[in-house]
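**Student:** for reference, the sequence and a predicted model appear below.
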Amino acid sequence: MQGEFTPQQALARLLDGSGLTFVFTGEKVVMLRPRGSTVLDAVNVTATPRVSSAKYTAPQVDITRSVAVIPKDILQAQGATSLRDAIRNVPGITINAGEGGGGMPGDNFNIRGFSAANDLFVDGVRDLSGFARESFNLEQVEVLKGPNSGITGRGSTGGTINMVTKVPSLRADRSGAIVLGSADQRRATADVNQPLHVPGIPGAAVRVAAVSSNSGVAGNDVIEYNSWGVAPSLSVGLGTSTQVTLAYTRSEQDNIPSYGVETFNGVPTVDTRHFFGLRSLDFEKVNSNNLALKAAHVFNEHLTLRNQFSSAHSDVGRIVTPVNPTTGARSPKTHAVENDILTNQTNLTSSFETGAVGHDFVAGAEFTRENSLRGAYTIATRPFPTIANLNAPTADADYQSAITRTVTRTVRAQSAALYAFETMKIGSKLELNGGLRWDSYKPEYTDSASKATIASTGNAPVRTTNVSGNAAVNFKPTVGSSLYFSYGTSFNPATENLSNDAVSANSKLPPEKSRSLEVGAKWELFKQRLLTSFALFRTEKTNARTTDPANPGLGTILAGKQKVEGGEVSVTGRITDHWAVLAGYSRMSGKYVESPNPAQTDAPFTNVPAHSLNAWTSYAVTKRLEVGGGGRYVDRRLLRATATSTVYVPAYRTYDAMAKYQLSSTLGLQVNLMNLTDELYYDSGRMWVPAAGRAVSVTTSVKF
């Protein structure tokens, strides 16, 4: 073969007409089989990571929307330990809460200016858990931008975030790491994958990932994050036409978080790296379990059936104490939520030809049952100790009190969806793709005191049915390039995150509707090892919820129109075998186009930084030594605007560096330097909680 091809493309051309097909059973191991003997890929090797969902049949270069995939190799090189660390690699995303959260707790992001708090997924299944997620069991993190209800259901105005977990493979791979660092960081991880040779059971393998982590936050000597987790998984049928995987993840956290300083007076003048809470009162406890059973069967080279059943449970409780920057008064915030979600997804994928037109077709169904116990903690003794000097607070004020956890309401929701997508390939240059999804979503609230379903007020939540869709045209000048135009829609029910007040009239409002236009280009360069992307977009929410001017403070109506538009450019992959890069830039502007409140019309939209930039690169200087580094910049963004004040989250820039030395074939040493300039910055302005200061970590890794 001569030319530039991926391994798959080269093999497909070599074997064309031979009656043989192939499957990768390892990173550089290929198995040949007669074409009639169909198999499932055990390992999917491409120049750039593929999006994991079966709903996307194309590689990244042919997906007609902005996509970012952060693989585990990047997370390891950066010393990342959480989902938030991974998301910092994607421009156009802002974090909506400090550690431990504020308002909507836990991982709470804005994508292209719109909240994505309800748009987090694990292996394609919605995850409602309100806590900061660990990275020890992540294979990669996928961010798909733009309205996405046609793919994932309710929400996804700005996009979705999908966490892909580790699963077994047929290649033995055993590794572990010990991390020691600033702020008393002590972390140990293990990842063991082992093929099993069981008579009568082909393609069996088991994998176990685990973590134990204890750490503070650089710059604050009170905050603590303590966690452990284990994730065993078992697969059978790898490399055959029928494959089954059973995976389980268990994690716990016992933290002392911080809410810092309340925001109503704007950026505080006191040193926010102090701890303003109460060590004897504040806590965050997280208990999370996730069980998934995945099965796939290839009927022939044209037809594949996949099914996934997931059961997730999380229990999150916290008391966190912010301080009033004017009076020094402490005011604890409490939060207690227990979530259960059962989901079953079925996807049928087919590829076929009608004359000169090729078709990739996906159809499926999804059924979900969600149950949420929502409450708070009652603290018996008051008042709380006031801080006399905000520049010298003490966290050790003795505050012993009886604490009672109560459930105030139970929220249940049932949803069902049917969907179908198709990509039509007309010759080698033109592709048309589109799809529709029908969703039915019905929440129900029960008052925990009276045990009565809330309906008598006339404000009971209503069933929402909606059809969402997407369509695109993709022109391919070459195999490794695309020029596309796409359109997509989304819908946001009033009760989408199961947290609305059920006695409020808001609960019975129809859903908000959004739409997006995007034009973009993608190229694979350097023997298809590097993917470059460029996109211009406009996202509009056409009937946003807004305050009713005829009933201020009490009524909400669907009468607003919001718009965010801008452009993005990104580069990811390898320039050479030794030089890797992940970089992106986003330029955005957002505003309220229309509003029944005259003061809001043409006002800027919150959480939309005009500029955001991230870059990470690493270079293998020798076979043993690798160095890397990068930085991030996020422009200031509007937090809140009133008749009397306007508050912005300040702009910031940070820099990181890494050096890794392979002492032997089994032992490696890595040093990471984070926030080299000790920048004081805030991920969020809901509560002024500064991000970690300058820090260093040393990782000793072993393969065995």
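**Tutor:** Okay, I see it.
**Student:** for the rest of this, base every contact and every neighbour count on C-alpha atoms.
**Tutor:** Fine.
**Student:** residues in contact with the closest residue to residue 271 other than its chain neighbours?
**Tutor:** By the measure of C-alpha to C-alpha, 6 or more residues apart in numbering, the closest residue to residue 271 outside its immediate chain neighbours is residue 391, 6.2 Å from it. If you count contacts by C-alpha atoms under 8 Å, 6 or more residues apart in numbering, residue 391 has them with 270, 271, 274.
**Student:** most neighbours out of those, which is it?
**Tutor:** residue 274 (23 neighbours; other C-alpha atoms under 10 Å).
**Student:** how close does the residue nearest to residue 271 sit to residue 678?
**Tutor:** 19 Å (C-alpha to C-alpha, to the nearest Å).
**Student:** and if you look at residue 608?
**Tutor:** From residue 608 to residue 678 the distance is 25 Å (C-alpha to C-alpha).
**Student:** the two: which has the busier surroundings?
**Tutor:** The neighbour comparison of residue 608 against residue 678 (other C-alpha under 10 Å) goes to residue 608, with 29 against 16.
**Student:** pretty sure the more buried one sits against residue 589.
**Tutor:** Yes: judged on C-alpha atoms under 8 Å, residue 608 makes contact with residue 589 at a distance of 6.4 Å.
**Student:** what ranges do the helices span in this protein?
**Tutor:** For the chain, the helices defined by DSSP state H occupy 7-15, 72-78, 83-87, 149-152.
**Student:** reformat those as JSON lines; add distance to residue 99.
**Tutor:** Shown next, in JSON lines, are the helices of the chain (distance: least, C-alpha to C-alpha, whole Å):
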{"stretch": "helix 7-15", "distance to residue 99": "43"}
{"stretch": "helix 72-78", "distance to residue 99": "19"}
{"stretch": "helix 83-87", "distance to residue 99": "10"}
{"stretch": "helix 149-152", "distance to residue 99": "27"}
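**Student:** second structure follows, compare the two:
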Amino acid sequence: MMGKGMMNGIAGAAMVALGGSMPAMAEQGPTLAEIRAGDARPLDVTSESLHIAQESLHKAPQSLHIAPQSLQNALIQFSLQTGMQTSADAALLQGMTSPGATGTLAPAAAINQLLAGTGLHYRFTGPASLVIVRSEQGSLASSDSLTVVAGVENPTGPVDGYRATRTLTGTKTDTPLRDIPQSIQVVPRAVLDDQQASGLSEAVENVSGVQQSGTSGNRSETFRVRGFSSPGYAIDGVMLNYAGDRPETLLDLANVERVEVLKGPASALYGRGQPGGLINIVTRRPSYQSEGDGTLQAGSFGFRRAEGSISGPLNEDKTLTGRFSAAGQTEEGFQNHRRDSEREFGSVALRWEPNQLTSFTFGLDHTRQKMPFDRGLVVTPENEVLLQPRRFLAEKWSAIDARKTRLSLGAEHSVNDQLTLRGSLRYDDARVQDTGIDYRSLDDDGRTLGRRFTDRQEDSRNIDAQMEAQLQFYTGGIDHQLLGGIQYTRSRMDFTSYRANIDDIDIYQPVYGAVKPTPKINSDYVENITMASVFLQDQIAFNPQWKALAGLRYDHVDQKMNQKIGDGEPDMSDGAITGRLGLVYQPVEPIALYASYADSFAPQGGQSRAGKALAPEEGWQVESGVKVDLIPDRLSLTTAVFQITKTNVKASDPLDSDYSVTTGEQRVRGIEMDITGEIMPGWRVLASAAYLDAQITKDKDYDPGNRLSGVPRASGSLWSTYQLQGGLLSGLKFGTGIQAVDTRKGDLDNSFSVGGYYRLDAMVSYPINKHLTVSLHGRNLTDQQYIATPVSRTENHPGAPRSIVAAVKATF
């Protein structure tokens, strides 16, 4: 199937990093790999290096478990379990099978067993590198010189540098990014480490057309993708609680391997979703080799953080592997008179492979946070946000106490080389209580702010079950990869809200000390959402140049709300068919041209002030673009032009933020550009730019032509690092980056605007030795004052002033 499209190598041979279809290892091992010629460097194999290589092959025996299977997959397992790099000509492996190798074996004995009866041989290309050749080619002479091909990229595993080439997010199958007819951007862990990122908003700042859209009073983060707000995100391909309109806690990055953004509608594959795009968090998997890392950070505004992860085999034959990750963080914050922020996080991931055809996974994570409840700053009578970023307009007792537990189970079985079956079960449970202060409006004097105390409680539970079948087959020489499945989701949220007015506050000369009042109940309900879905997707390769993607899904949603206060009946039962169709043309290997259509369907939680359910949001997009390697297999460029139209748009009710309204039709037209990769050895770059024309096109409450709130016309980012490759300071890394954002309208009425800004960041790091690295990271070095996230006239979140964070990282 896709393995037929492996790239030609150099030195007159088609050298590939071993890959192919390996369904039983879809989550933890590579199913397909392509040559990384851009990382290849000629290696003169001397007698000394041959001796080292022979020693590595004959090193101490180790426990291996490589079942009989295709030779291609067997050699992948050899590389994974021994740590040795193995490369081959793709044509040599076509139709080859291997008897496998199981037991306590030295690598030399294992590779000989794997090649038994194939007529193939191996030769050295480096101290830990092998190339598979025909037997008549003989062994490698010491004067020969070959190109070493870099190793396998796993679509859920670490990325070599900044440039990812494969993903599961775009299709739920292991697919090259260049073969997917939509823009997909990947922010790998290497970027998160270099930028010392501690939150999801810092990660997605590197992606074109993505901005934070809100914080729900500082409890969590939501984002705008291509101009449209997404209330949540997916973790390992599964969306969060359907009954909630926002995440319950902030996402901790301690166990995050990649942050991937699929631009445009993804409902045909994932169901509920916004037309702007999907953010998918890929968590760190257990490793076959023992490894670990730990980081201590300290910085401005009382920031303290410790995180670590340890992973490896849990039994002798490496059929059971595990990873444990944990983090703890505290911060005083840059705003005055606010309580401190606290967050603790822990996760466990296990993988059991009783044989080569079957695998089981288990995941458990828990987050606990205590945060200050904060609505930010208010608009002054000049229709601007003029207050200092450090100004806090609530009380120190205004806080959020939240916890969330997530459990996942997965199973996968390869029936044969063509058919793979997968199943997953996800459960999460969360509780949030906030004793928050919301801002009402300014008095006629322009400085006295009315305030309201709300004691809210949300208890939510969500269960998601999925079954999938992946089938590879050919029809008339056309390659198909068919994915079909069913999904059942049930979400429940118990919500209560109590309210009372509290003392006003002077926004220019605040006096704190208002007493927490005794509130009266104003809302009490239980909301249940059930969704049943069936979906089908076909990835088609007509030939190496032309590829297509088609998908269809049906979702049926039942939403019931038991109102314990009031007479509303916000029940809803509805269904929708969503589709996806795209075409990719690759005239030459470094270039892919694509065009696509997709639509979206999103049931909406909440209700109107009349007690009615909100109609589901619907949307559609047309997109075309180009994906090209500016430097072959090193530096990639993705450009896209698109139009998205969305109807039944949900917005906060301007008369009462506890309720929502639908606002007609909105449209975004835009162009985006993203560059990722390595310009030369040691010089990495991540750049993005977007222009968005986002406006209301039809509405009964807002004027058509108004710009969508919080969406800049132009925005962009640049992050670049360089690491010295030799000399006395070898390993020294320094980098800098800039974020630039245009002016934004603060609400759909366009009653006020917040100014554009730029933010300059920088970093430097140095490896004390191969296990210990120290670094220093500066953010907003020019100390710009700006509004990072406008939400409404009474909620605008300022960006942080200049800050410095120092870190020490240990690996073993």
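**Tutor:** Arrived safely, thanks for sending. These numbers come from a predicted model, not from an experiment.
**Student:** for residue 300 of structure 1, which non-adjacent residue is spatially closest?
**Tutor:** residue 38 is the one closest to residue 300 of structure 1 (C-alpha to C-alpha, 6+ apart), at 5.8 Å.
**Student:** what number of residues are in the vicinity of that neighbour?
**Tutor:** 21.
**Student:** how about the strands of the stretch 601-750 of structure 2, start to end?
**Tutor:** 617-631, 635-647, 650-652, 660-662, 665-680, 683-698, 714-723, 733-741, 744-745 (DSSP state E, counting those that start in this stretch).
**Student:** please disregard the earlier target; I meant the stretch 101-250 of structure 1.
**Tutor:** Under DSSP E, counting those that start in this stretch, the stretch 101-250 of structure 1 gives strands at 109-111, 114-115, 120-122, 125-126, 138-145, 159-165, 173-181, 185-198, 201-217, 220-236, 242-255.
**Student:** residues in contact with the residue nearest to the spatial centre of structure 1?
**Tutor:** Closest to where the C-alpha atoms of structure 1 average out (C-alpha atoms, centre = their mean) is residue 161, at 3.2 Å. Contacts for residue 161 of structure 1 (C-alpha under 8 Å, 6+ apart) come out as 119, 120, 121, 141, 142, 143, 144.
**Student:** need the counterpart of the fourth one in structure 2.
**Tutor:** This points to residue 141 of structure 1. For residue 141 of structure 1, the aligned position in structure 2 is occupied by residue 259, per TM-score structural alignment.
**Student:** report how many residues lie close to its match.
**Tutor:** Neighbours of residue 259 of structure 2 using other C-alpha under 10 Å come to 21.
**Student:** what of residue 769 of structure 2?
**Tutor:** Residue 769 of structure 2, neighbours per other C-alpha under 10 Å, totals 10.
**Student:** repeat that for the one 3 residues further on.
**Tutor:** Using other C-alpha under 10 Å, the number of residues around residue 772 of structure 2 comes to 16.
**Student:** distance between the ends of stretch 691-698 of structure 1?
**Tutor:** End residues of stretch 691-698 of structure 1 are separated by 20 Å (C-alpha to C-alpha).
**Student:** what's that stretch aligned against in structure 2?
**Tutor:** Using TM-score structural alignment, stretch 691-698 of structure 1 lines up with residues 799-806 of structure 2.
**Student:** any idea how many residues pack against residue 573 of structure 2?
**Tutor:** Neighbour tally, residue 573 of structure 2, other C-alpha under 10 Å: 15.
**Student:** distance of it from residue 646 of structure 2?
**Tutor:** Counting by C-alpha to C-alpha - residue 573 of structure 2 and residue 646 of structure 2 are separated by 20 Å.
**Student:** now swap in residue 440 of structure 2 and tell me
**Tutor:** 30 Å.
**Student:** neighbour count winner among these two?
**Tutor:** Remark: of residue 440 of structure 2 and residue 646, residue 646 carries more neighbours, 24 against 16, as counted by other C-alpha under 10 Å.
**Student:** those helices in the stretch 1-150 of structure 2, which residues are they?
**Tutor:** 47-57, 71-82, 90-93, 107-115 (DSSP state H, counting those that start in this stretch).
**Student:** residue 612 of structure 2 is nearest to which of those?
**Tutor:** Smallest distance to residue 612 of structure 2 across those (C-alpha to C-alpha): 55.3 Å, for helix 71-82.
**Student:** what about the closest residue to residue 542 of structure 1 other than its chain neighbours, how many residues nearby?
**Tutor:** Nearest residue to residue 542 of structure 1, sequence neighbours excluded (C-alpha to C-alpha, 6+ apart): residue 561, at 4.8 Å. For residue 561 of structure 1, the neighbour count with other C-alpha under 10 Å is 22.
**Student:** contacts only, for residue 561 of structure 1.
**Tutor:** With the criterion set at C-alpha under 8 Å, 6+ apart, residue 561 of structure 1 makes contact with 540, 541, 542, 543, 544, 592, 593, 594, 595.
**Student:** what do we get in structure 2 for it?
**Tutor:** So residue 561 of structure 1 corresponds to residue 665, using TM-score structural alignment.
**Student:** what's the spacing between its match and residue 129 of structure 2?
**Tutor:** Distance from residue 665 of structure 2 to residue 129 of structure 2, by C-alpha to C-alpha: 58 Å.
**Student:** now do residue 350 of structure 2
**Tutor:** In terms of C-alpha to C-alpha, residue 350 of structure 2 sits 29 Å off from residue 129 of structure 2.
**Student:** rewinding a little: could you dump the strands of the stretch 601-750 of structure 2 into a markdown table and include distance to residue 757 of structure 2?
**Tutor:** What follows is the strands of the stretch 601-750 of structure 2, written out as a markdown table (distance: least, C-alpha to C-alpha, whole Å):
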| stretch | distance to residue 757 of structure 2 |
| --- | --- |
| strand 617-631 | 28 |
| strand 635-647 | 24 |
| strand 650-652 | 26 |
| strand 660-662 | 31 |
| strand 665-680 | 19 |
| strand 683-698 | 15 |
| strand 714-723 | 10 |
| strand 733-741 | 5 |
| strand 744-745 | 10 |
